[in-house]
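Visitor: A predicted structure for the sequence below; I have some questions about it.
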Amino acid sequence: MDQPLPSVAHGAQAQHLAGTDTAPSTTAPQRPDGAAIVPAKALPALDRLLRLPACSALLEAHGATLVTQEARALLAGLRSQAVAGTLAAQHITDAALADALALRVHARLAPRMQAVLNLTGTVLHTNLGRAVLPQAALAQIQALMAQPNNLEYDLASGARGDRDSLVEGLLCELTGAEAATVVNNNAAAVLLTLAALAHGREAIVSRGELVEIGGAFRLPDVMASAGARLVEVGTTNRTHPRDYENAIGEHTALLMKVHTSNYAVQGFTASVSEAQLAPIAHVHGLPVVTDLGSGALVDMAALGLPPEPTPQQMLAAGCDLVTFSGDKLLGGPQAGLIVGRKALIERIKKHPMKRALRLSKLPLAALEATLRLYLRPEHLTRELPTLRLLTRPLADIEATAQALLPALQQALGSRWQVEQVALQGQIGSGSLPIERLPSAGLAIAPVHTKTSGRQLEALATALRRLPTPVIGRIAQDRLLLDLRCLEDPADLTRQLHALPMEAP
């Protein structure tokens, strides 16, 4: 433990160092705001600070290493203030020091990843974690992660097993595929497929399907990383069957379709469907690979939602392999799923890159539990949060808005006007980019609009600083809270007291 800092104490300083909370004499220098300031020599030594009763409790709860580190940092910061002549006497009382140290320790231990209330209107928000896991997946994780499990152990034979076997049967049953494998996300699924089937050879793709996904991650870059040579056919807005036929040569490895789920080209357009492309590829002994991205496993139109292609439909149309995500419309954890012909899946499984991209035990457990929900399709909109939120009745959302409005208005005060409004949300994560979901929510606007932009930003910041951060969106000089994803109004109302009175 550090030695006490050398100090000379006189008068009120001596009283403070003796353990009292007596403030320095009123004749001491003062800051412009009238608060008394103290010199650096008035600060306690590290060991004395740690002997304070409240600090001793911190040591008992969290151990000496963390608490001592934060105590040193606290004293260093106060010493800098003292040297600058800005350290107020009330900041070095025993109570103030103990409180400040406790705040620092708790801040260090607080998780960076937090649960938030997604009131943006985007259900599958990439920046907010995409799909919310169903209770079945959470229970499976809790049951399996706290003890050893049969991740790669065949309980029937007592020999080493294959982790893919935990979900392969379910995926084949749900999609109609001959075989399946899984990796850690859909970009990895595309990368591994291309590396296993087209390394050193050509992959033919329409120019209109050379997508870029979040983080400037582009399909041509994925192909290059996999060692495949991209052959572009057609134009940005129009591609025809003959474009693929004319591009096939001795170095062609596969024909690829990419579902343009995160944008739409409209107007004078033409594209080649999987059903049209499969015969062209198969005549030449080539596979068709389709990247669906969002990967819905049910007919969205039957649920009253905009239609989205499914892996089942793509395989029925003649595709040999389909890749899709686990944490989008499927409603599970982050994962990349590859389903299709057994011979091709076996080649993919044997590629050295498969081990580097394999799915770990935690998301694999969640994925299995999520897939099992699809065996009872009649219960999906109740048990799978993604589909439950997407199909939530508008009247239910409007009722939530009506119930919340008075409480929010009271919490914000007279400087703000809160009103119930009709809104248009979206599915998100690249799914159906131009389709909108009728929704409802609350619009918050400042009564005095001279500095409305700064006021709205300040309010959005205050909401993000709540114990469970509230994430809305600013549009048309209002802060909008879309309530589609708020199933329990109490999740918001129980923390409104933490907003500052007459919130900024």
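Guide: All right, it came through fine. Numbering: from 1, shown residues only.
Visitor: make it CA atoms for all contacts and neighbour counts henceforth
Guide: OK.
Visitor: test my guess that residue 231 contacts residue 201.
Guide: No: the pair residue 231 and residue 201 fails to qualify as a contact (Cα atoms under 8 Å) at a distance of 9.9 Å.
Visitor: what number of residues lie near residue 477?
Guide: In terms of burial, residue 477 registers 15 neighbours under the definition other Cα atoms under 10 Å.
Visitor: cool, and residue 403?
Guide: 12.
Visitor: which SS state does the closest residue in space to residue 230 that isn't next to it in sequence fall under?
Guide: Excluding its sequence neighbours, the residue lying closest to residue 230 (Cα to Cα, 6 or more residues apart in numbering) is residue 203, at 5.3 Å. Taking DSSP: H, G, I helix; E, B strand; the rest coil as the rule, one finds residue 203 in the strand state.
Visitor: rewinding a little: overlap in contacts of residue 231 and residue 201?
Guide: Counting by Cα atoms under 8 Å, 6 or more residues apart in numbering, residue 231 and residue 201 have no contacts in common.
Visitor: so how far is residue 324 from the closest residue to residue 68 other than its chain neighbours?
Guide: Nearest non-adjacent residue to residue 68, counting by Cα to Cα, 6+ apart: residue 50, 7.7 Å away. Applying Cα to Cα, to the nearest Å, one obtains 55 Å for the distance of residue 50 from residue 324.
Visitor: A further structure is provided below for comparison with the first:
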Amino acid sequence: MAVDAAASVAGARTGADSPHCAAPGAIRLPAVHLILSDAGCEALIAEYGRVQTLEAARALLAELRGVLLAARRAESPVAPTAATDTNIPALLAMLSDRLRDSNRSPLRPVFNLTGTVLHTNLGRALLPDSAVQAVAEALRWPMNLEWDIDTGKRGDRDNLIEDLLLELTGAEAATIVNNNAAAVLLMLNTLAQGKEVIVSRGELVEIGGAFRIPDIMTRAGAVLREVGSTNRTHLKDYDEAAGPQTALMMKVHCSNYAITGFTKSVELPELSPLAQKHKIPLAVDLGSGTLVDLEQYGLPHETTVRETIAGGADLVTFSGDKLLGGPQCGIIVGRKDLIAQIKKNPLKRALRVGKLTLAALEPVLALYRAPDLLPERLTTLKLLTRPAAAMRAQAQAILPVMQAALGAGYEVRDEAMMSQIGSGALPVDQLHSHGLAIRAAEGSRISNVLGMLEQRLRSLPLPVIGRVAQDTLWLDLRCLDAHQQQRFTDQLSLLQTPA
């Protein structure tokens, strides 16, 4: 980039058609104060500040100076002459690009066309408008985060959402932490430090980022007591393992895999009486966690938090940013005495959430009071229940624009495809979807044609994230909101493909 920039400045100053026509000695870069005092720099200073603009200008001139000196050494000596044109406008254009790039946030919006609705790497659940507005309000105003307005005394931030959670889950008490991994860690550290936790071998899961149940137990100070085998665990396995050192029996949702064939697991209604007999709390890590029966919306069944509490669980942990459709957080609900112990753990303060999370979570939970309206109001559920016909119509509208942008080197077709919920929710279930399937045109000689296109899509002003599989670039339109479609198609003209 610096070489091209230096050549551009050189060519402009000499009036030559090619920068190679200019002798390096004839190029003189202006002093930095001339750039900053130019009228064209006023807008940059107003936007980025004088200090940052000055530093960027100095860095740009130093870089160009190095390029020009290197060019002088490489060519035959030429007697230096004064440059007749310093071409400050060209330098200001380079400076503007540099300042814009250095100030662009690394956290950017993207088009999620992967087909995975709750994509961990893309931020999981999108918040509904009511939550977005609540967060904006919390950003602008002081909030009663830990202040009881009725009594005028210090309050508990969990109280802001506890009543809603108890109403929706049937639990006695609740507390909130940063994410579900934190919820499991806090629960184990509070109730099982130095003691045993019984878990079936078939439930020793590893989720994204190499987070493993055995590892989190070690960090929490608990001792893992494995029972049963990978594919079959019986009630007697739990019964025989229970003893004086047992602090918890724990079931873990197999959120990102399924064991099929000759299998056996012990379900809550069977395990709960055994835990009560031994006077051992029974905890369930639901992972994703949902507050409503998804079958009523035409989706596969996923055990709800209320069903888990009703089934005999003393504690349940689950995520806020997966099927629940809210912000990242971990929620613990269950027996009042156990929640009280958890909240007294010093780690609770280290893992607690701030006002923005609570501001987003409360309106999302409130939506569940009207389950009949949930598919219209909860963004996650709206995307999961989106009709394939709507996606098909969208694909047919976008196809000619995409084909025109890509040219003859690619073949674009609208095709049926399969989406997935993602983030460990219902790992073996898929959703019928529709989108664009892009393949190399027959006879194309372009090397790595799909990889190059995938990179170009990611390089657009608003990056497009798809997936490459089976010699096809798949752009699943499930998560392309109809209001975003025009913005998506408008930038396709910026795609540059090889001839």
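Guide: The structure has been received and is ready for your questions. Given the structure is predicted, the values throughout are model-derived calculations rather than measurements.
Visitor: ok, residue 50 and residue 324 of the first structure, which is more surrounded?
Guide: Each of residue 50 of the first structure and residue 324 had its neighbours counted (other Cα under 10 Å), and the higher figure belongs to residue 324 (29 against 23).
Visitor: quick one: the more buried one is in a strand?
Guide: Yes: secondary structure assignment (three-state DSSP) places residue 324 of the first structure inside a strand.
Visitor: the residue nearest to residue 230 of the first structure matches what in the second structure?
Guide: For residue 203 of the first structure, the aligned position in the second structure is occupied by residue 197, per TM-score structural alignment.
Visitor: residue contacts, its match?
Guide: Contacts here follow Cα under 8 Å, 6+ apart; on that basis residue 197 of the second structure touches 222-225, 246-250.
Visitor: make CSV out of these and add secondary structure.
Guide: Putting those into CSV (three-state DSSP) gives the following:
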residue, secondary structure
222, coil
223, strand
224, strand
225, strand
246, strand
247, strand
248, strand
249, strand
250, strand
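Visitor: the first structure: which residue goes with residue 237 of the second structure?
Guide: Alignment note: residue 237 of the second structure maps to residue 243 in the first structure; criterion TM-score structural alignment.
Visitor: which position in the first structure pairs with residue 250 of the second structure?
Guide: With TM-score structural alignment as the criterion, the equivalent of residue 250 of the second structure in the first structure is residue 256.
Visitor: make sure that match is actually in contact with residue 204.
Guide: Yes: under the criterion of Cα under 8 Å, residue 256 of the first structure is in contact with residue 204, at a separation of 5.9 Å.
Visitor: which neighbours do the two have in common?
Guide: In contact with both residue 256 of the first structure and residue 204: no residue, using Cα under 8 Å, 6+ apart.
Visitor: tell me who's in contact with the residue nearest to the match of residue 250 of the second structure when sequence neighbours are not counted.
Guide: Closest residue to residue 256 of the first structure in three dimensions, ignoring its sequence neighbours and counting by Cα to Cα, 6+ apart: residue 289, at 4.8 Å. Contact analysis of residue 289 of the first structure by Cα under 8 Å, 6+ apart lists 254-257, 319-323.
Visitor: equivalent analysis for residue 339 of the first structure, please.
Guide: Residues in contact with residue 339 of the first structure, defined by Cα under 8 Å, 6+ apart, are 171-172, 175, 177-181, 311, 321-323, 345.
Visitor: what sits up against stretch 411-425 of the second structure?
Guide: Contacts to stretch 411-425 of the second structure, defined as Cα under 8 Å, 6+ apart, come from residues 115-120, 124, 207, 255-257, 287-288, 322-323, 384, 392, 395-396, 399, 402-403, 427, 429-441, 476, 478.
Visitor: which of those are buried? Put it as a ChimeraX command.
Guide: To isolate the buried subset of those in ChimeraX, counting by 16 or more other Cα atoms under 10 Å, use the following:
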select :115,116,117,118,119,124,207,255,256,287,288,322,323,384,392,395,399,402,403,430,431,433,434,435,436,437,438,439,440,476,478
